[in-house]
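1. structure, please.
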Amino acid sequence: MTRVLLLLFVLLSTTAAFAQESKGDPAEGRIKAYTCTGCHGIEGWKNAYPNYHVPRIVGQNYDYIVAALTEYKNGGRSHPTMRAQGESLTEADIHDIAAFLSSINSAE
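-> Got it, this is the predicted structure:
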């Protein structure tokens, strides 16, 4: 019985660790999101380009950011600049960027 409980504990601990890892690392995402700031205007970062409307991504929902970047990566969305950005990202990059951007309070 003790072995079964120990095995169950190990499995649950491992599952929890994987679930936390899949959300990405905001610290890594801050570094990887550098190119996002030029167009999307993250508060506290200077951006003079572009001069047309782009969506604000600060404080955006984590799952939405992951879905959008994945669609750009896979060609499901066709904006040329975002498609080029998306194609260069790994799955880890996407999750890290989403973790960072979704962690920022949009009122800041």
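
2. hey, let's count contacts and neighbours off CA atoms from now on
-> OK.

3. what residues are up against the residue most central in space within the chain?
-> Residue closest to the average C-alpha location in the chain (C-alpha atoms, centre = their mean): Ala98, at 1.6 Å. Neighbour list for Ala98: 24, 26, 29, 62-63, 65-66 [criterion: C-alpha atoms under 8 Å, 6 or more residues apart in numbering].

4. what about it, distance to Ile104?
-> Per C-alpha to C-alpha, to the nearest Å, Ala98 is found 10 Å from Ile104.

5. how about Ile65?
-> For Ile65, the distance to Ile104 - C-alpha to C-alpha - is 13 Å.

6. neighbour count: those two, which is higher?
-> In this view Ile65 and Ile104 are compared by other C-alpha atoms under 10 Å, and Ile65 has more residues nearby, 20 against 16.

7. SS state for the more buried one?
-> Here Ile65 is recorded as helix under DSSP: H, G, I helix; E, B strand; the rest coil.

8. repeat that for Asn105.
-> Relying on three-state DSSP, one would call Asn105 coil.

9. here is a second sequence; please produce its structure as well for comparison:
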Amino acid sequence: MLALPRRLGATLLLAGSVGVACAQAAPAAQPPPRTAVCVTCHGQLGMGAAPDTPHIAAQPEIYLVAQLKAFRSGARKHEVMNVIARSLSDEDIAALAEWYSRVKIEVRAP
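-> Reported below is the predicted structural model:
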């Protein structure tokens, strides 16, 4: 099972405790071609539907770059992400991180 990053876990706890609803809007630019490898698990705009798939939408670009590089090097372990990240170039990682960081999330009270 995938361990959630501390920040994501806190976000999920907050969302569950106050009952906020999230809606997302598409970023202005078209997604880079390599998003196809992300969509299966993380969804079209980076909002993972499975309980063990983190949301990557609107995460800081620097965080996404660091995590993808950690998966690629093996410093961060995940059976699927290590394989996927090994196929990504630095340019792919930069483009994916930039695009997903620009996805906007709106939080509304119920």
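
10. please list all residues in contact with Glu71 of the first structure.
-> By C-alpha under 8 Å, 6+ apart, the neighbours of Glu71 of the first structure are 77, 86.

11. repeat the analysis, applying 6 Å as the threshold.
-> The neighbours of Glu71 of the first structure, taking C-alpha atoms under 6 Å, 6 or more residues apart in numbering as the test, are Arg77.

12. secondary structure element for it, which one?
-> helix 62-74 (DSSP states H and E).

13. tell me the angle of the helix or strand following that helix relative to helix 62-74?
-> Going down the chain from helix 62-74 of the first structure, the next helix or strand is helix 80-87, by DSSP H and E. Regarding helix 80-87 of the first structure and helix 62-74, their directions subtend 100 degrees when assessed with axes from the mean of the first three to the mean of the last three C-alpha atoms, to 10 degrees.

14. what's the mean distance for helix 80-87 of the first structure versus the second structure?
-> Compared with the second structure after fitting, helix 80-87 of the first structure has a mean deviation of 0.4 Å; criterion: mean C-alpha distance after the TM-score superposition for the first structure.

15. so what corresponds to Glu79 of the second structure in the first structure?
-> Taking TM-score structural alignment, the alignment pairs Glu79 of the second structure with Pro80 from the first structure.

16. count of neighbours near its match?
-> As a burial measure, Pro80 of the first structure scores 11 neighbours (other C-alpha under 10 Å).

17. how close does it get to Val58 of the first structure?
-> Applying C-alpha to C-alpha, the value for Pro80 of the first structure to Val58 of the first structure is 21 Å.

18. and the closest residue to Gly86 of the first structure other than its chain neighbours, how far is that from Arg3 of the first structure?
-> Leaving aside its chain neighbours, Gly86 of the first structure sits nearest to Lys73 (4.1 Å; criterion: C-alpha to C-alpha, 6 or more residues apart in numbering). Lys73 of the first structure is 45 Å from Arg3 of the first structure, where distance means C-alpha to C-alpha.

19. which one's more surrounded, those two?
-> Ranked by neighbour count (other C-alpha under 10 Å), Lys73 of the first structure and Arg3 place Lys73 first, with 22 against 8.
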